[in-house]
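S.K.: For reference, the sequence and a predicted model appear below.
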Amino acid sequence: MFYEDIQPQKLKDFLLDPTHDTLCELLLYNTGETDFLDFKAKWIDLTKLAKHILAIANSGGGSIIVGVGQQSDGSSSLDGLSSQDFLDKADVDNKLGNYLPSWVKYRTEDFIFDKQALAPFTDKKFQVLIIEYDPKYVPYTSIISRGELRYGAIYIRQGTKSIEASNEKLLEIILRKVNAGDAYSTDLTLIEHLTQLKYLYAERNRQADDDYERFIERVIERKQRRIEQVLDVYGMTDE
């Protein structure tokens, strides 16, 4: 898993070691919702939830914490979940699997505090979706059109919202993938490689800056070589 861009540090600490203690630290000293962190008072519609998961996965990974409300002033309310709203985590993960690509890595964790826990966590329950980021698989796309989801759409986080990516944001994702080096690549399908190449061509054609255009050309060349590898013709010469 890759969490290099995660902010704040307490969120990164929690993702790397998701314990009751690190969750308490994150919630007590949180700075509100970000590109990497979302709060929900209760579980929401699964298509909306899948949209947030895709957006967070494309933006660098992170977490959705269920049981935390948002006040009108932007502050958090650590209300926890009632027994009725506390769902079976395996059931949540299995149902979400109907809306997400199989290579999106996520899981739900239960955090149950007893009567001996310190306030404001005494006798409260939270559930947390942990969403991993792996540059070799991005951008993650929606595999279904239903509810909040549009088939083939690429979602990203923008502050507290999950929105459909613009061409510029999609390019950022692709460049982040390229900067990750050879760790990504052959796990993508041919269609996904060709889609990325199409966006790179469009970006090259609309840029006027010579240095930037040369950079995009180099990225295009790398992507073309990768497609040749996928087609199993890398290194072949014309007869």
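M.R.: It's in.
S.K.: CA atoms for contacts and neighbours, from now on please.
M.R.: Will do.
S.K.: now the strands for the protein?
M.R.: 37-40, 62-66, 69-70, 76-77, 106-112, 125-131, 155-158, 161-164 (DSSP state E).
S.K.: Compute the inter-axis angle for the fifth one and strand 125-131.
M.R.: If I follow you right, that is strand 106-112. Taking axes from the mean of the first three to the mean of the last three CA atoms, to 10 degrees, one finds strand 106-112 and strand 125-131 inclined to each other by 160 degrees.
S.K.: now the strands of the chain in a markdown table, with distance to Gln9 and mean neighbour count?
M.R.: As requested, the strands of the chain are exported to a markdown table (distance: least, CA to CA, whole Å; neighbours: other CA atoms under 10 Å):
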| stretch | distance to Gln9 | mean neighbour count |
| --- | --- | --- |
| strand 37-40 | 12 | 22 |
| strand 62-66 | 12 | 26 |
| strand 69-70 | 21 | 16 |
| strand 76-77 | 18 | 17 |
| strand 106-112 | 20 | 17 |
| strand 125-131 | 16 | 23 |
| strand 155-158 | 18 | 24 |
| strand 161-164 | 21 | 18 |
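S.K.: Of all the ones you listed, which one is nearest Arg222?
M.R.: strand 155-158 (24.6 Å; CA to CA).
S.K.: who's in contact with that closest one?
M.R.: In this structure, residues lying in contact with strand 155-158 by CA atoms under 8 Å, 6 or more residues apart in numbering are 34-36, 51-52, 54-59, 140-141, 162-165.
S.K.: mind redoing it with 10 Å?
M.R.: 34-38, 51-60, 139-142, 149, 161-166, 169-170, 173 (CA atoms under 10 Å, 6 or more residues apart in numbering).
S.K.: For it, what is the distance to the chain centroid?
M.R.: From the chain centre to the centre of strand 155-158 is a distance of 8 Å (CA atoms, centre = their mean, to the nearest Å).
S.K.: What of stretch 17-37?
M.R.: For stretch 17-37, the distance to the chain centre is 17 Å (CA atoms, centre = their mean).
S.K.: Ok, stretch 109-121 next?
M.R.: The answer for stretch 109-121 is 27 Å, by CA atoms, centre = their mean.
S.K.: now stretch 66-81
M.R.: That offset, for stretch 66-81, works out to 22 Å (CA atoms, centre = their mean).
S.K.: this is the other structure I want to compare:
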Amino acid sequence: MQRLSNQDFLNALDFETNKLDIVTLKRLLEEYYGEKNDIDFKKEIIEYQKISKIILAMANNGGGVVIFGITDDHKPVGAEKVDATDFNVGIRKYVPENLKYEDYYVDYKEDEMYGEFSGKTFLILYIPQQYRFAPFMAIKKSGEVIKDNVIYIRKNTSNGIASQTDINEIIEKRIYEEYNDLSELTLETHIEQLKTLYKYSPKSIGVTLGEKVGNQISQSITVDNKINEHHPQESFNAFIGDLIKRKKNKIKQYIEV
């Protein structure tokens, strides 16, 4: 992933007002991260559970970017730098492992050429679009900030609880993304998967002498057997055979045969 450089970030500053030009900044974010539905500014690094709630809400809404060290009116004031390990440990207390995000600092040296950015540090938190595993929920609650069994979603500039309509839309996007993930497999991947399936499909399934003797003995002995309701009706070989057939059809569709 390409990241904003110090100069890129600096280019978004209007030196006349000492504020970030939000239009320029959004354009930069779209250029580096792709089109984002959301961008949030925080004057300082807030409590981990509050940051986690933002991450959850943005992930359920297609991703976004949070920049710490910027006021609500887009003035760059800088944020205190915290240990990266401590930061991620604090976030992972609430955010599931399969929710991906990236965090990095943009540091400016003490130099008048940087204007309001001089000597300041900014933390950029990037949450990519990842409907593949959505909806995301917190793995731990924290008072009234984060509740368990609740799906948060980003609505305008706030983090609210998803409605049934919101959840339905998230699930629809998840299904669509799952389908795209499967459809984007290369021909080589399909072939390798087929080869693996063939390894589990024996050329011969003949019965051995021992099995024949065992069958004859078993027929002469009456035993009360309880049917295992969890035993699959389909044999393993039949299952593998069906997978092979499906995979071969997929390959034929891929090469338009």
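M.R.: Perfect, thanks for sending it. Fair warning: this is a prediction, and the values are worked out from it, not measured in the lab.
S.K.: Surely Lys75 of the second structure and Ile67 touch.
M.R.: No - with contacts counted by CA atoms under 10 Å, Lys75 of the second structure stays clear of Ile67, the gap being 11.6 Å.
S.K.: intersection of neighbour lists for those two?
M.R.: Common neighbours of Lys75 of the second structure and Ile67 (CA under 10 Å, 6+ apart) are 41, 43.
S.K.: Trace Asn167 of the first structure over to the second structure, please.
M.R.: Aligning on TM-score structural alignment places Asn167 of the first structure opposite Gln164 in the second structure.
S.K.: so how far is Arg174 of the second structure from its match?
M.R.: 15 Å (CA to CA, to the nearest Å).
S.K.: In terms of packing, which of the two has more residues around it?
M.R.: Higher neighbour count among Gln164 of the second structure and Arg174: Arg174, with 18 against 9, using other CA atoms under 10 Å.
S.K.: which residues does that one contact?
M.R.: 130-135, 168, 180.
S.K.: now the contacts of strand 155-158 of the first structure: which count as buried?
M.R.: 34-38, 51-60, 139-142, 149, 161-165, 170, 173 (16 or more other CA atoms under 10 Å).
S.K.: Give me the subset of those lying in helices.
M.R.: 51-59, 170, 173 (DSSP state H).
S.K.: can you list the residues you listed in JSON lines and add distance to Leu194 of the first structure?
M.R.: Below are those laid out as JSON lines (distance: CA to CA, whole Å):
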{"residue": "Lys51", "distance to Leu194 of the first structure": "24"}
{"residue": "His52", "distance to Leu194 of the first structure": "25"}
{"residue": "Ile53", "distance to Leu194 of the first structure": "24"}
{"residue": "Leu54", "distance to Leu194 of the first structure": "21"}
{"residue": "Ala55", "distance to Leu194 of the first structure": "21"}
{"residue": "Ile56", "distance to Leu194 of the first structure": "23"}
{"residue": "Ala57", "distance to Leu194 of the first structure": "21"}
{"residue": "Asn58", "distance to Leu194 of the first structure": "18"}
{"residue": "Ser59", "distance to Leu194 of the first structure": "21"}
{"residue": "Leu170", "distance to Leu194 of the first structure": "14"}
{"residue": "Ile173", "distance to Leu194 of the first structure": "15"}
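S.K.: residues in the second structure matched by the longest helix along the first structure, start to end?
M.R.: Using DSSP H to define each element, the first structure has its longest helix at helix 210-230. Alignment note (TM-score structural alignment): helix 210-230 of the first structure is unmatched in the second structure.
S.K.: list the helices and strands that helix packs on?
M.R.: helix 167-179, helix 190-206 (3 or more CA pairs under 10 Å, 6 or more residues apart in numbering; DSSP states H and E).
S.K.: Superpose on the second structure and give me the mean offset of the shortest one.
M.R.: The one in question is helix 167-179 of the first structure. In this overlay with the second structure, the average offset of helix 167-179 of the first structure from its partner residues is 1.5 Å by mean CA distance after the TM-score superposition for the first structure.
S.K.: tilt between that helix and helix 190-206?
M.R.: 120 degrees.
S.K.: Could you tell me the angle between helix 167-179 of the first structure and helix 210-230?
M.R.: 60 degrees.
S.K.: okay, which residue is most central for the first structure?
M.R.: Ala57 (1.2 Å; CA atoms, centre = their mean).
S.K.: show me what contacts that residue?
M.R.: Ala57 of the first structure makes contacts with 35-36, 51, 63, 104-106, 130-135, 137-140, 155-157, as judged by CA under 10 Å, 6+ apart.
S.K.: can you check Leu190 of the first structure too?
M.R.: Leu190 of the first structure neighbours (CA under 10 Å, 6+ apart): 196, 226-228, 230-231.
S.K.: go on, Ile161 of the second structure?
M.R.: Contacts of Ile161 of the second structure (CA under 10 Å, 6+ apart): 57, 150-155, 167.
S.K.: Return the distance of the closest residue to it other than its chain neighbours relative to Pro135 of the second structure.
M.R.: Closest residue to Ile161 of the second structure apart from its sequence neighbours, by CA to CA, 6 or more residues apart in numbering: Tyr152 at 4.6 Å. According to CA to CA, Tyr152 of the second structure and Pro135 of the second structure sit 9 Å apart.
S.K.: With Gly160 of the second structure instead?
M.R.: 14 Å.
S.K.: Kindly report the same for Ile161 of the second structure.
M.R.: Counting by CA to CA - Ile161 of the second structure and Pro135 of the second structure are separated by 12 Å.
S.K.: any common contacting residues for the two?
M.R.: Counting by CA under 10 Å, 6+ apart, the residues touching both Ile161 of the second structure and Pro135 are 57, 150-153, 167.
S.K.: what would the residues you listed look like in a markdown table with distance to Glu188 of the second structure?
M.R.: Below are these laid out as a markdown table (distance: CA to CA, whole Å):
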| residue | distance to Glu188 of the second structure |
| --- | --- |
| Ala57 | 37 |
| Val150 | 41 |
| Ile151 | 38 |
| Tyr152 | 39 |
| Ile153 | 38 |
| Ile167 | 36 |
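S.K.: Can you list which of the contacts of Ile161 of the second structure carry over to the first structure?
M.R.: Retained in the first structure by both residues aligned by TM-score structural alignment, their matches' CA atoms under 10 Å are the following of the contacts of Ile161 of the second structure: 57, 150-155, 167.
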